[in-house]
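[1] here is a sequence with its predicted model. Questions after.
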Amino acid sequence: MNHRAISVPTNSLPASAGIGLKPEHFLDILDQRPDLGFFEIHAENYMVPGGPFHYYLGRIRADYALSVHGVGLSIGSPAPLDEAHLDRLAELLARYQPESFSEHLAWSTHDGHYLSDLLPAPFNAATLARVCEHIDRVQERLKRRMLLENPSTYVEFSASDMSEAAFIGEVVRRTGCGLLLDVNNAYVSCTNHGRDPLEYLRQLPLSAVGEIHLAGFARECDSLGAPLLIDSHGAPVAQAVWDLYDEALALIGPVATLLERDNDIPPFAVLHAEANAAQQKLARLQRKVAA
């Protein structure tokens, strides 16, 4: 496969804390102008020409850095990419010129149907070739570097013959894409599969990390009574995830960090407080680096 060079924008997200932008918080943000590094949107919520979402995003974008996070490209699907979806994405990015764009190492489409979930794929040569081909096409069409997010998983495939970290490292090496390190996903997946999350982090291509995600999880049990963590985005960040975030920052250095909440969305002040907790960690590390 011939992987193409990509055009990388010179701007990037600030090494500060940000929050996922939710319509429930539009007015709070415009009234308070909170001290945050950036906001992040889900691309698919803005793939229309107009309406209130665009009105508020335009006003907020004027004052803040922006990250666009896709959930519908189905990078891991065996089918070709949906070119119409990619065109709409390109139009959105041209409109707002975000500092970052990211997508998931997952698939969500099959035989023309969209599945409302981010599903895993086996880590093997066939999946690797397909994922790299899709990322090459995305980066070629968008003319920018894409960040690829590590998944949260609940099952593993007997067809896998690579570790997740080795697979991601090879994707980054072949395509030149970056890595969106979701620390909650790392903790959830490693707990579910009985692995050491810190060792997993150390095996990733950490020099490619362009953004970090933090989120909450739900705790359940599987049919055998073993703990099963679900990446719910509906709870505060767990202490174990904060601890793993500290380890990630020690390995990587200060990097843009997003607080995600997509379910049971609390008042803006609650999310802002969580973002401030991440900002304090970033600021302490920045002072240490500068000393």
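    Thanks, I have it.
[2] CA only for contacts and neighbour counts going forward, please
    Noted.
[3] the residue nearest to residue 58 when sequence neighbours are not counted and residue 159: what is the separation?
    With sequence-adjacent residues excluded and distances taken as Cα to Cα, 6 or more residues apart in numbering, residue 58 is closest to residue 96, at 7.9 Å. Going from residue 96 to residue 159 by Cα to Cα, to the nearest Å gives 41 Å.
[4] between those two, point out the one with more neighbours.
    residue 96 (16 against 10; other Cα atoms under 10 Å).
[5] and the more buried one, how far from residue 125?
    36 Å.
[6] check residue 141 too.
    Separation of residue 141 from residue 125 (Cα to Cα): 24 Å.
[7] kindly report the same for residue 283.
    Taking Cα to Cα, one finds residue 283 at 41 Å from residue 125.
[8] same check, this time on residue 31
    Residue 31 is 51 Å from residue 125, by Cα to Cα.
[9] these two: who's more crowded?
    Taking neighbours as other Cα under 10 Å, residue 31 and residue 125 compare with residue 125 leading, 13 against 9.
[10] next one for the comparison:
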Amino acid sequence: MKIPKESERTAAGIPARAGAGLKGEHVSEILSTRPSVGFFEVHAENYMGAGGMPHRQLEAIRREYPISLHGVGLSIGAEGPLDKAHLQRLKALNERYEPGLFSEHLAWSTHDTTYYNDLLPVPYDEETLERVCDHIDEVQSVVGRRMLLENPSTYVAFEQSTMSELDFLKQIVARTGCGLLLDVNNVHVSCVNHERSAEAYLAEFPVEHVGEIHLGGHAPDIDDEGRPLLIDAHDREVDEAVWRLYEILIARTGPLPTLIEWDNDLPAWPVLLREVELAHAVLDRAQPVEARLAG
């Protein structure tokens, strides 16, 4: 496997450091304290109006920090066509803020004119693969830049799937040239829910195409048969099991841009900053890829 040079692994303007999801409640404190954060990530759908307080806050942050743009509503995996108006708004946001990274989910959240709050999984078969690749080609063509695609958290498996999730992702990258956003919490959640090995999943993941990593918290539960069930809740600290997986991953890849996601039950800024600092500690212990190859 070809391991890219470090310069190939860091998007323009986004350092191989830890960042945090930007929330309006934290903006004033961030601007007054100027914390050591590598970048901030925003959900694109929160900034699709023309102006107002959200844009004033983001413009102030953008003057001080790199940003990444993370879409949650494009519905890449939906059976119908992409929403052209939504796609144009994504293009406008990319042009307005020039984020170092732009990403979306391998999921669907729309049907006809209905919009769902959840990011729903897709079957891994050839028909879905062709549709997802067509959608990604359209996004990259309209927006005019490379997109990162995030691996999902899943709770059920489709009987019609004819390939593994990893094979599905590898085929998407090969056909579209997009990159990947590796959500380590999603890996842990999915592997616990499907009684698989997260370590084995990560060992086979095509890390040479990863442009960003996500870490977040999950909520433990049990299913109807009494087995462990994890929910990708983004409402608490990163779990120790996810930190261990992250350590394993970074030892293999070298430092990569890493985001702490905390979207629900939002804590005070110092609590979120502490999670960023924990990720920085992992990144600081890792040798860059070029240094390891030279040794």
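    Received, thanks. This is a predicted model, so every value here is computed, not measured.
[11] can you pull out the strands in the stretch 101-250 of structure 1?
    Secondary structure of the stretch 101-250 of structure 1 (DSSP state E, counting those that start in this stretch): strands at 107-110, 113-119, 147-149, 178-182, 209-214, 218-221, 227-230.
[12] tabulate the ones you listed (CSV), appending distance to residue 196 of structure 1.
    Shown next, in CSV, are these (distance: least, Cα to Cα, whole Å):
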stretch, distance to residue 196 of structure 1
strand 107-110, 25
strand 113-119, 22
strand 147-149, 19
strand 178-182, 15
strand 209-214, 18
strand 218-221, 18
strand 227-230, 15
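[13] can you redo the ones you listed as CSV with mean neighbour count and distance to residue 249 of structure 1?
    Putting these into CSV (neighbours: other Cα atoms under 10 Å; distance: least, Cα to Cα, whole Å) gives the following:
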stretch, mean neighbour count, distance to residue 249 of structure 1
strand 107-110, 20, 29
strand 113-119, 13, 27
strand 147-149, 26, 17
strand 178-182, 25, 11
strand 209-214, 23, 10
strand 218-221, 12, 24
strand 227-230, 18, 23
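[14] tell me the residue in structure 1 aligned with residue 185 of structure 2.
    Per TM-score structural alignment, the equivalent position to residue 185 of structure 2 in structure 1 is residue 184.
[15] all the helices of the stretch 151-291 of structure 1, in order from the start?
    164-175, 183-193, 197-203, 239-252, 268-290 (DSSP state H, counting those that start in this stretch).
[16] the inter-axis angle of the first one versus strand 178-182?
    So the one you mean is helix 164-175 of structure 1. Helix 164-175 of structure 1 and strand 178-182 are oriented at 150 degrees to each other (axes from the mean of the first three to the mean of the last three Cα atoms, to 10 degrees).
[17] where does helix 164-175 of structure 1 end up in structure 2?
    Going by TM-score structural alignment: helix 164-175 of structure 1 matches residues 165-176.
[18] distance from the matching stretch to structure 1 after superposition?
    If you overlay the two and look at stretch 165-176 of structure 2, the average distance to its match in structure 1 is 0.6 Å (mean Cα distance after the TM-score superposition for structure 1).
[19] that stretch: which residues count as buried?
    165, 166, 168, 169, 171, 172, 173, 176 (16 or more other Cα atoms under 10 Å).
[20] excluding its backbone neighbours, what's nearest the fifth one?
    Spelled out, it's residue 171 of structure 2. residue 129 is the one closest to residue 171 of structure 2 (Cα to Cα, 6+ apart), at 7.9 Å.
[21] put together a markdown table for the buried residues of stretch 165-176 of structure 2, with distance to residue 288 of structure 2 on each row.
    Output for these, formatted as a markdown table (distance: Cα to Cα, whole Å):
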| residue | distance to residue 288 of structure 2 |
| --- | --- |
| 165 | 28 |
| 166 | 25 |
| 168 | 29 |
| 169 | 25 |
| 171 | 28 |
| 172 | 27 |
| 173 | 24 |
| 176 | 28 |
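[22] elements contacting the helix or strand residue 55 of structure 2 falls within?
    Using DSSP states H and E, residue 55 of structure 2 falls within helix 53-64. On a contact count with 3 or more Cα pairs under 8 Å, 6 or more residues apart in numbering; DSSP states H and E, helix 53-64 of structure 2 meets helix 27-33.
[23] superposed on structure 1, what's the mean shift for the helix it packs on?
    Counting by mean Cα distance after the TM-score superposition for structure 1, helix 27-33 of structure 2 comes out at 0.6 Å.
[24] return the distance of stretch 103-111 of structure 2 from the chain's centre.
    Stretch 103-111 of structure 2 sits 12 Å away from the centroid of its parent chain (Cα atoms, centre = their mean, to the nearest Å).
[25] all good on my end, thank you.
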